[in-house]
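S.K.: next comes the sequence, and after it the predicted model I'd like to discuss.
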Amino acid sequence: MSETYANPLLLGWIKEWLDEARERNSKGAIVYKKAYESMKACPLVFQHPSEAQQLNGLGPKLCDRLTEKLKAYCEENALPMPEHPQKSASSKRASDEGTAESQPAKKPRKARPYVPTLRSGPYALILALATLNENSSQGLTKAQLIDLAQPNCDSSFTAPAESSKFHTAWSSMKTLLQKEIVYDFGRPLKKYALTEEGWEVAKRMKKVALPSNQGTLAFGNQSGPSGDSRLQNSMGGNGTEIIDDEETPIIRNDTQGWEPASDGTVTPIRIPPDSFTVQLVLDNREVRSSKDRDYLTNELHKKGVSPEVRALELGDVMWVAKFHNPTFLSQYGEEGDEVMLDWIVERKRIDDLISSMKDGRFHEQKFRLRRSGVKNVIYLIEEFTVPSDPNSAMAGKYNEMVASAIASTQVVNGYFVKRTKNLDDTIQYLARMTLLLRRMFSSSAGSEPSSNTLSLIPSRQLSSSQSYLTTLERLRGESPTTTYAVTFSTFSALTSKSDVLTLRDVFLKMLMCIRGVTGEKALEIQRRWPTPQAFIRAFEELDPKDRENMVSERMQTLVGRKKIAKVLSKKIAEVWGEDG
């Protein structure tokens, strides 16, 4: 392990455990990877492994394991074992007190093991996750978890207990994640599994479970000792469903057929045209003014369109296929009752367009739209009088900026640009688009059947946002007239800015912060230097005077809008190539 890291010994041991977990294909690999990345990035030198608990991903159990490893290392190399920071602090206080009357030190309060309340949300979730194999790398989706957990919980996982409250039993998942009882992984479809500490909780529940003939929880065919009376009392009572490991399925039977194929191919599911209706969805930030927030909704209602208003991860307006049967998607292991259609609108007023070009949002939004995989992107530009003298140089500059932005959006990005006179004209356009899409996908429409076919891409068959884009490209090539879509929740996860970003995503966003680095240029730089570390090392290997032209010279084979000029190369070097 490189000595450049603050804690090479601890980092090396975590790396060993990570490699072992990967060889066993154990779910613990995700836990160790999180701990490894935190330790690797930490600049602080720890005198004792217990101090590492302040890092994300290193809990008490892992730190205890590191402590045991350090003890063995010190004994083997005849080195003194570092003193625990709590003990050293208490001894220091004792020496500072000098002649003060000695008092017996308080025994540190032992942290009580986590005990979920009988038939509570955490209790049911742990039971459901414990149906997985402990050494498996599998996880359960939210929909699968709710189906398995609901019979063992008195509260609903989908509806609040009271109309005045918003929390459901699912809200307890946040507590389990914070306590590191459960961890989540996977994108776009998030899955959940028990951590090592979570399995300890599940095993404690198993030990104190009374025999099945007494009417309480029983795991498998074994009945453990009665154990802690407090825990036993908390799990007492009659009527609790008996859980049998051998009979409980790991994954619901109706979803087993939709797991990723071994060859990486994706099998879309054809959606019957009479099973859904086309629904307009508005972003909740699309308002006329702060005092008139319902104007768009009310005017659309007058035109026969009832929009749904919610927070959208991407775009300002989109259309979804909303199923008549809310449980239609659940038979395929999917969440919700909506499928994203291939149309999205980014609405800009002229003043907002100019502002977004100044602060860089314009290019970032177009880049995210490109990464979304949506085929029909509509850039709707709403006329708005810019408050300036029309004959002034500033007005001429603004007009030139807008004209350039529109041309770039049409020619470079290939998006359809729609210009409207005002907000009312925009509302009229959205209403017409909604009615047009309804006719396109209606089973009674007179168009050819192939022109209005909708197929669902199962979320379980997608491993990443890149696999989603690759799958879309392949399927559209095979059948250009079919609309291939994912569920609304999956689309939101794929396009979320706040979701877990890959290193590639972060690197691209960092590059695009430099004025002049467009999405296309950032992609080319990332292909040449895959990570920020590789990019910085490339600069460090050169003399300072040669760094300015490094990017432009090494990427001189690029042409058109991907080409990086020497002026831009110098800007990039000023940010990434400066020493220190």
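M.R.: Received, thanks. Residues are numbered from 1 along each chain as shown.
S.K.: every contact and neighbour count from this point should use C-alpha atoms.
M.R.: Will do.
S.K.: where's Ile271 relative to Pro188, distance?
M.R.: Here Ile271 is placed at a distance of 21 Å from Pro188 (CA to CA, to the nearest Å).
S.K.: for comparison:
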Amino acid sequence: MRRPAGGAARASCFKRHCAPFGATRCPCAAGRKLRSSSTSETGSAECWTSDYSSTKHRVVPAQPQARGSSGYWPARNSGARVVLLQLYWEHLDPDGHSFLTKEELLQRCAQKDPRVSTEIAPLSSRPWPALRSLLHRNLVLRTHQPARYSLTPEGLELAQKLAESEGLSLLNVGTGPKEPPEQEPALPGAALAELGASEVGVQQPLLELGPAEYKVVLCVDTGETRGVGHRPELLRELQRLHVNYVVRKLHIGDFVWVAQETRPKDTARPAELVLDYIVERKRLDDLCSSIIDGRFREQKFRLKRCGLGHRVYLVEDHGSVHNLSLPESTLLQAVTNTQVIDGFFVKRTADLKESAAYLALLTRGLERLYQDHTLCSRPWGTPVYPESGTRPSPNPLCSLFTFGDFNSGAIKNKAQSVREVFARQLMQVGGVSGEKAAAVVDRYSTPASLLAAYDACATPKEQEMLLSTIKCGRLQRNLGPALSRTLSQLYCSYAPLT
């Protein structure tokens, strides 16, 4: 990805008027042409919606028999139909913005049926299945971050046909209040359920476990029990130490603890809440290989984003340090950085038996720490409730993730946004840690926005220093001129990188 200074030609998806859209859903990538009058120098996202803003109060001629060029016609009371109609009312409202956020869209739908909670995953950033289908069919456009959803011209035409097919009056919509007309039929709760049913972080009924209703169980990753060597011995040691454990596939970490319901309605699937502690175990030989291949830095970055506040890095000795592929000083520096800079608690053990004893000690400690406390669930991705903490408080109330939400949210290869892919790309550059990549992405959320900033620089020297003053990490230090120069060479140079 190479760029000349001063705004030379580039790939269409990085054009100035597409900058707000990032590299995935810009109009150019969809094969659409923007009117020159709607392209502003500031790159406003309204440049796309303004192509059809002139039709905002004009009724599109109805063609009930023709259901769009693709023949798509969402079923009555389906999630897709609900979304199209709600966006249509917002589009016709003279005081509206022609777009809705996900939370606003769900609230509008919930107002049509009192039985539906207004809290169906409003904080989740990924489109739910119905909206994903509309985005794929180019009926709905997504812009900005947080996401804003609006109708495309094709979606506008289809939405009006849907409204007319339900016998809704369109003549008075523009002069009424922001709420849809009273004669619009109520939308059933089933349609709302379709919107968020398969979404990670869907708001489930509140789970609450009283002090005598749960037990603390250690979850061991399956990777710790398979393969050659001493891995099966770990389970034998835990059994010998009378540790209550289960073996599961964990998408992040090697050990976590859950509060498991003791009297579940479904004995095969008891409710579980993840306690605020996670352990990553590394033998010295594995630590060496992970540092060499880059897994070490990536795993620490993912652990810091897993939602649990207390992260333990368990380093287990294995053989002589002189037989390892890295010198002992390098390993010591890596471990020290993990504790001092990354904020992990580092525990070093002599062998597997000592590691098992430490896990048993942690299990006993957590049992004492959480006893006599009421635990309740919170949706994945949400902050701790103001009245509680992730650890026991005098209330006593602890707000924790369910095990299903925690493990699903930590999947490594799930669908990623442009922002996340951009951060991963930056981390491939030597010297760019997770914190530094996050700081750059906070300022420039997509490659397009960064390239636009480079374009605005008057000289190559200004390009080199563009990122140097970005504040990074807990100490808020500058990114620095060296890394800023390296990144400018990556994104602005035609010549081979040296």
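M.R.: Done, it's in. Computed from a predicted model, the values in this text were never measured in an experiment.
S.K.: TM value for the aligned chains?
M.R.: Remark: TM-score between the superposed chains equals 0.57 [TM-score structural alignment, normalised by the length of the second structure]; 352 aligned residues with a CA RMSD of 4.9 Å.
S.K.: higher neighbour count, Ile271 and Pro188 of the first structure?
M.R.: Higher neighbour count among Ile271 of the first structure and Pro188: Pro188, with 22 against 16, using other CA atoms under 10 Å.
S.K.: hang on, isn't the more buried one packed against Thr495?
M.R.: No. Pro188 of the first structure is not in contact with Thr495 according to CA atoms under 8 Å; the separation is 9.1 Å.
S.K.: could you pick out the longest strand of the first structure?
M.R.: With secondary structure taken from DSSP state E, the first structure has its longest strand at strand 338-349.
S.K.: so that strand matches what in the second structure?
M.R.: Counting by TM-score structural alignment, strand 338-349 of the first structure pairs with residues 272-283 of the second structure.
S.K.: go on, stretch 76-88 of the first structure?
M.R.: So stretch 76-88 of the first structure sits over no part of the second structure, by TM-score structural alignment.
S.K.: got the end-to-end distance for that stretch?
M.R.: Start-to-end, stretch 76-88 of the first structure (CA to CA) is 24 Å.
S.K.: quick one: the longest strand of the first structure to chain centroid distance?
M.R.: 21 Å (CA atoms, centre = their mean, to the nearest Å).
S.K.: give the contact list for the counterpart of Glu464 of the second structure in the first structure.
M.R.: Residue correspondence to the first structure (TM-score structural alignment): Glu464 of the second structure is matched to Glu548. By CA atoms under 8 Å, 6 or more residues apart in numbering, Glu548 of the first structure lies in contact with 566, 569-574.
S.K.: now, of those residues, which are buried?
M.R.: 566, 569-573 (16 or more other CA atoms under 10 Å).
S.K.: show me these that map onto helices.
M.R.: Of those, the ones assigned to helices by DSSP state H are 566, 569-573.
S.K.: coming back round to it: can you put the buried ones among the contacts of Glu548 of the first structure in CSV and add distance to Ala393 of the first structure?
M.R.: Compiled in CSV, these are given as follows (distance: CA to CA, whole Å):
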residue, distance to Ala393 of the first structure
Lys566, 29
Ser569, 30
Lys570, 30
Lys571, 28
Ile572, 31
Ala573, 33
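S.K.: in the first structure, which spans are strands?
M.R.: Under DSSP E, the first structure gives strands at 140-141, 182-185, 191-194, 269-271, 276-283, 308-310, 317-323, 338-349, 376-382, 416-420, 453-456, 482-485.
S.K.: residue nearest the centroid of the second structure?
M.R.: Ser125 (6.3 Å; CA atoms, centre = their mean).
S.K.: test my guess that Phe483 of the first structure contacts Leu454.
M.R.: Just so we're on the same page, residue 483 of the first structure is Thr rather than Phe. Yes. With contacts counted by CA under 8 Å, Thr483 of the first structure reaches Leu454, the gap being 4.9 Å.
S.K.: re the thing from before, winner for burial among the strands of the first structure?
M.R.: Burial of the strands of the first structure is given as mean neighbour count (mean count of other CA atoms under 10 Å); strand 191-194 ranks first at a mean of 24.
S.K.: what packs against that strand?
M.R.: helix 121-129, strand 140-141, strand 182-185 (3 or more CA pairs under 8 Å, 6 or more residues apart in numbering; DSSP states H and E).
S.K.: need these in a markdown table (columns: distance to Ser90 of the first structure).
M.R.: Formatted as a markdown table, these follow (distance: least, CA to CA, whole Å):
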| stretch | distance to Ser90 of the first structure |
| --- | --- |
| helix 121-129 | 37 |
| strand 140-141 | 45 |
| strand 182-185 | 34 |
